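Enquirer: Need coordinates for the below:
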Amino acid sequence: MEHTDERDRKSFPSVYYGWIIVGLSFLTIAFHLTARFSFAIFQVPLIAEFGWTRGALGSAFALMMGLYALLGPFAGHLLDKFGPRAVVPWGSILVGIGLVGGFFISSLWHVYLLLGMFIGLGTALSGFATHSAILPRWFRQKRGIATGILLSGIGIGSLFLSPVIERLIAHFGWRIAYLVYGFFVLGILAPVNFIFLRDYPENVGQNIDGLPRPETEAATPRKAGTEESKSIGQVFFRVKSDKNFWALALLGFMIGFQTNTILSQLQLYLVDMGYSTATGAMVIGLAGLLHVVGSVFIGWISDKVGRPGAQAFSCSLGVLCIVVLLSIGYLGHPPLPGFLFSVLYGLGAGGVSTMHSSMAADSFGDRSFGTVMGLLTICYAGGGIVGPPLAGFVFDFTGSYVIPFSIVLLLMLSGIFIALFLYEEKTHGAFASGPPRA
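Expert: Presented below is the predicted three-dimensional model:
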């Protein structure tokens, strides 16, 4: 790869390549996580055609999150050892295979295999945690805004892809919708990531944050795996005594439960409340737009006022959005109550995800950070494993979402406490600098 590094150092003299990395991660996050969350949109025609219960489909979603959790630390370790170029494109390939395979679904086990397993494994290799671990290699001073832009990809995916998916289903059927989506991921995202991803700023002759390098200091290319590679166990035993790790683990579970429970059930819930499928997709899309705003704006604000306060504010918006969701049948006719929910949910969800990633990066730096994010992914995915099937089975039993949505509300309240009283703000963490600690 030496010739590639030399070519790169000559090709990008005035553009900081970190922003290209952000753009690639943004695009990948948009399509990969929408592949997960669009499960809510596809559930409507799947239930109509096959008569499967919400609990059964929620269990397929839980399998997706379970594999995401189990593979997360290993994906992070692979990222630390071999670099993003050796990991992320394979995630796109697996997600693409799962989506294309959706065209052939005719039994429930197909859903578990194609959507649960392939997309679960694929998003572990190239999802939120992986890309959140890539950015600290490229950004320090602008980490909050860079992370916000990255995670706004989740919102952009919901904003543009959710309505497109709904229209494809309406006009051509859910099988064609899966096929089109999958071919895009396989044919475009996978090769683009392989061609353009790089490991470190030094590989393109630049310095972190795009800052100028002293003329007397040469830019020495860095290769993945040239630094000391710590095992998953070594990383865990180092961070387990840091209270920030456990604060972030609790926040991760909260975010995973909230995000996956709401987005996996939202379309079904809105249809139950009298919304059309098209209007439901618009509500999800608007939430995506505000997710973009929340990710970028709260990320920018946190660079100036600190992460804990910004996280507590984001959790407060999450509390309000659940109050609106539980009251949506009493707030007037569609679609205005749904749009009010979208505003609160989008801003809050964008903020909590961005702050979680930025708080982790602030605490643990960039050495072995991929493995740290993989460990935290277990907690996030744990919430995703528990929430959707719980919500589905509770609805199957009671005909109501009051209990699962109330649990989400309580978790968001706890997030305010965790951010303000358990998390200790840092600028340099366990792996940020200096020699290894005993």
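
Enquirer: hey, let's count contacts and neighbours off CA atoms from now on
Expert: Fine.

Enquirer: wait, what's in contact with Leu168?
Expert: Shown in contact with Leu168 (C-alpha atoms under 8 Å, 6 or more residues apart in numbering): Trp174, Ile176, Ala177.

Enquirer: element containing it?
Expert: Here Leu168, judged by DSSP states H and E, is contained in helix 162-172.

Enquirer: Report the next helix or strand after that helix in sequence order.
Expert: Sequence-wise, the next helix or strand downstream of helix 162-172 (DSSP H and E) is helix 174-184.

Enquirer: Now the element after that following helix, going C-ward?
Expert: helix 190-196.

Enquirer: Distance from that following helix to the middle of the chain?
Expert: How far helix 190-196 lies from its chain's middle: 20 Å, per C-alpha atoms, centre = their mean, to the nearest Å.

Enquirer: what packs against the helix or strand just after that helix?
Expert: Next helix or strand after helix 190-196 toward the C-terminus (DSSP H and E): helix 232-239. In terms of contacts (3 or more C-alpha pairs under 8 Å, 6 or more residues apart in numbering; DSSP states H and E), helix 232-239 is packed against helix 54-82, helix 369-398.

Enquirer: Can you give me the buried ones in helix 232-239?
Expert: Ile232, Val235, Phe236, Val239 (16 or more other C-alpha atoms under 10 Å).

Enquirer: Show me which of those is closest to Leu289.
Expert: Val239 (35.3 Å; C-alpha to C-alpha).

Enquirer: quick one: contacts for the closest one?
Expert: Contacts of Val239 (C-alpha under 8 Å, 6+ apart): Phe245, Ala430.

Enquirer: now the one 5 residues further on
Expert: Shown here is Asn244, whose contacts under the criterion C-alpha under 8 Å, 6+ apart are Ser363, Leu422, Tyr423, Glu424.

Enquirer: next up, for comparison:
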Amino acid sequence: MREAADTTGRTGGGGRGGRRRVHRAWFVAAVTFVTIVGAAAFRSVPGLFIDPLHTEFGWSRGTIGAAVSVNLALYGLTAPFAAALMDRYGIRRVVAAALTVIALGSGLTVWMTAAWQLLLCWGLLVGLGSGSMALAFAATVTNRWFTERRGLVTGILTAASASGQLIFLPVLSWIVATYDWRPAAVTTALAALAVVPFVWLLLHDHPADVGLRPYGATEFVPKPAPVPGAARRAVTVLLSAARTGPFWLLAGTFAICGASTNGLIQTHFVPASHDHGMPITAAASLLAVIGVFDVVGTVASGWFTDRFEARRLLAVYYALRGVSLLFLPMLLAPTVQPPMIFFIVFYGLDWVATVPPTLALCREHYGDDSAIVFGWVLASHQVGAALVAFLGGVARDVFGSYDVVWYASGALCAAAALMALVIRRRREAYAGAPATV
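Expert: Sure, this is the predicted structure:
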């Protein structure tokens, strides 16, 4: 009956009477987009809270950066296991649980009085929850529901995090400046909880659940049986992929991507701008503008990835990012000048434009295991981000400015551009992990 239902035009092709219907995959993608936006509220918080927490509790920026680094590291290290858990228990259950954990961790921060509590709430709880909502979630949805337009859909879903930043940063910065950091923490918790009903009611795990083929597929694809041993499978896939050169090149370049975005700009741009006399609301608004152009850049990158060689796209993205970082120390000032606006627009377009080509290279080299492999590549992204989130705070404490961090990150981006060019096309089949272990 499912195959019969699937051939009635519900795939987005010609339906009864020649009508075209929107494929359900696009509704699932829309729900996924909204879910990632809701979970992204916390991603806007760390840069806004560094100065208030330093002022109220006297914690050093290195201590606060350590909590952010734990969060970022767990965000990445949880992702491959979350992808395997989605294969075992379904997307809906894993994502709903993750959103609840994010809300719990963010909400509990309002009662903290010691630095270890910051590490527990920001680092452990929100890190684990947001890791299960990481880009591996977008990769899993894309792989299951789409066989065409994967680059475009990946770009759109990747841009969801930036859209969340666009929505929440101005609001949260206003709350912090007008009231306190605690109401902002509560706001992020409520945003995560608000998305849970949408996930539970509207996010289907697989096209076969509703009798459909994936978008663009020519044949009906049965829903695979739940895969037991999620943790073992994630590790087995890692061990298989780690025997290949492309994995290490992708992991290395993506570590630098994380270092130069989440770890550097998202965590330290606001306090660095504040060091030069810029109001916190103005600096947060600039980050929100990055979010605007990130949406444009990431969606465009998905379109480019469907048409151009992914490794060359990566090389261009990293090279341009590195050049822009070298100029940033000269642009920071008490007021927003046109050169700073140009930097923000330029950096926004390049922010996570690296994701669609990186995911495309994972698919090319690792096939059915690509979502889990991408989860491990994302783990390297977050480890790089975690290191710079911590070291950036330490550098500010030691040197009194962030200049050395900007220059070092620019040099790393140049290295990433060269690494991307070294990645070769797949010449032989990938001997990956078995589907069931």
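
Enquirer: How alike are these chains, TM-score-wise?
Expert: Put the two chains on top of each other and the TM-score (TM-score structural alignment, normalised by the length of structure 2) is 0.88; 424 aligned residues with a C-alpha RMSD of 3.0 Å.

Enquirer: thinking again about what came up before, how about the buried residues of helix 232-239 of structure 1 in TSV, adding distance to Trp138 of structure 1?
Expert: Listed next are these as TSV, based on distance: C-alpha to C-alpha, whole Å:
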residue	distance to Trp138 of structure 1
Ile232	23
Val235	21
Phe236	24
Val239	23
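
Enquirer: which one of the residues you listed sits closest to Ala129 of structure 1?
Expert: Relative to Ala129 of structure 1, the closest of those is Ile232; by C-alpha to C-alpha it sits at 15.1 Å.

Enquirer: quick one: contacts for the residue nearest the centre of structure 1?
Expert: Centroid-nearest residue in structure 1, with C-alpha atoms, centre = their mean: Phe128, separated by 3.5 Å. Residues counted as contacts of Phe128 of structure 1 (C-alpha under 8 Å, 6+ apart) are Ile29, Leu33, Leu151.

Enquirer: Just give me the neighbour total for Phe196 of structure 1.
Expert: Residues lying near Phe196 of structure 1 (other C-alpha atoms under 10 Å) number 13.

Enquirer: ok, now which ones touch Phe346 of structure 2?
Expert: Applying C-alpha under 8 Å, 6+ apart, the residues contacting Phe346 of structure 2 are Ser324.

Enquirer: Tell me the residues of structure 1 aligned with stretch 101-121 of structure 2.
Expert: Under TM-score structural alignment, stretch 101-121 of structure 2 corresponds to residues 94-114 of structure 1.

Enquirer: which residues are in contact with the matching stretch?
Expert: Contact with stretch 94-114 of structure 1 is made by 32, 35, 52, 60, 63, 115, 117-123, 174-176, 178-186, as judged by C-alpha under 8 Å, 6+ apart.

Enquirer: returning to what we had before: of the contacts of Leu168 of structure 1, closest to Ala133 of structure 1?
Expert: Among the contacts of Leu168 of structure 1, and counting by C-alpha to C-alpha, the member closest to Ala133 of structure 1 is Ala177, at 31.3 Å.

Enquirer: Can you find the partner of the closest one in structure 2?
Expert: Aligning on TM-score structural alignment places Ala177 of structure 1 opposite Ala184 in structure 2.

Enquirer: Tell me how many other residues crowd the nearest residue to its match once chain neighbours are set aside.
Expert: Spatial nearest neighbour of Ala184 of structure 2, excluding adjacent residues (C-alpha to C-alpha, 6 or more residues apart in numbering): Leu172 at 5.5 Å. Leu172 of structure 2 is flanked by 27 other residues according to other C-alpha under 10 Å.

Enquirer: Equivalent analysis for Val94 of structure 2, please.
Expert: Neighbours of Val94 of structure 2 (other C-alpha under 10 Å): 20.

Enquirer: Tell me if I am right that it is in a strand.
Expert: No. Note on Val94 of structure 2: no strand contains this position according to DSSP: H, G, I helix; E, B strand; the rest coil, which reports helix.

Enquirer: OK, contacts around it?
Expert: The contact partners of Val94 of structure 2, by C-alpha under 8 Å, 6+ apart, come to Ala82, Leu85, Met86, Ser132.

Enquirer: Could you rerun that using 7 Å?
Expert: Residues in contact with Val94 of structure 2 (C-alpha atoms under 7 Å, 6 or more residues apart in numbering) are Met86.

Enquirer: Please apply the same query to Ala219 of structure 1.
Expert: If a contact means C-alpha under 7 Å, 6+ apart, then Ala219 of structure 1 has Glu202, Gly205, Gln206 as its contacts.

Enquirer: Neighbour count added to these, as a markdown table?
Expert: Formatted as a markdown table, those follow (neighbours: other C-alpha atoms under 10 Å):
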| residue | neighbour count |
| --- | --- |
| Glu202 | 19 |
| Gly205 | 24 |
| Gln206 | 26 |
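
Enquirer: now the counterpart of Ser60 of structure 2 in structure 1: how far from Pro136 of structure 1?
Expert: Using TM-score structural alignment, the partner of Ser60 of structure 2 in structure 1 is Thr53. To Pro136 of structure 1, Thr53 of structure 1 is 42 Å away according to C-alpha to C-alpha, to the nearest Å.

Enquirer: Give me the more crowded residue out of these two.
Expert: Each of Thr53 of structure 1 and Pro136 has its neighbours counted (other C-alpha under 10 Å); Pro136 has more, 28 against 15.

Enquirer: Tell me the counterpart of that one in structure 2.
Expert: By TM-score structural alignment, Pro136 of structure 1 lines up with Asn143 in structure 2.

Enquirer: Please identify which helix or strand holds Leu328 of structure 2.
Expert: Applying DSSP H and E, one finds Leu328 of structure 2 within helix 310-331.

Enquirer: what stretch of structure 1 lies opposite the helix or strand that that helix is followed by in the alignment?
Expert: As assigned by DSSP H and E, the chain's next helix or strand after helix 310-331 of structure 2 is helix 338-350. Aligned by TM-score structural alignment, helix 338-350 of structure 2 corresponds to residues 336-348 of structure 1.
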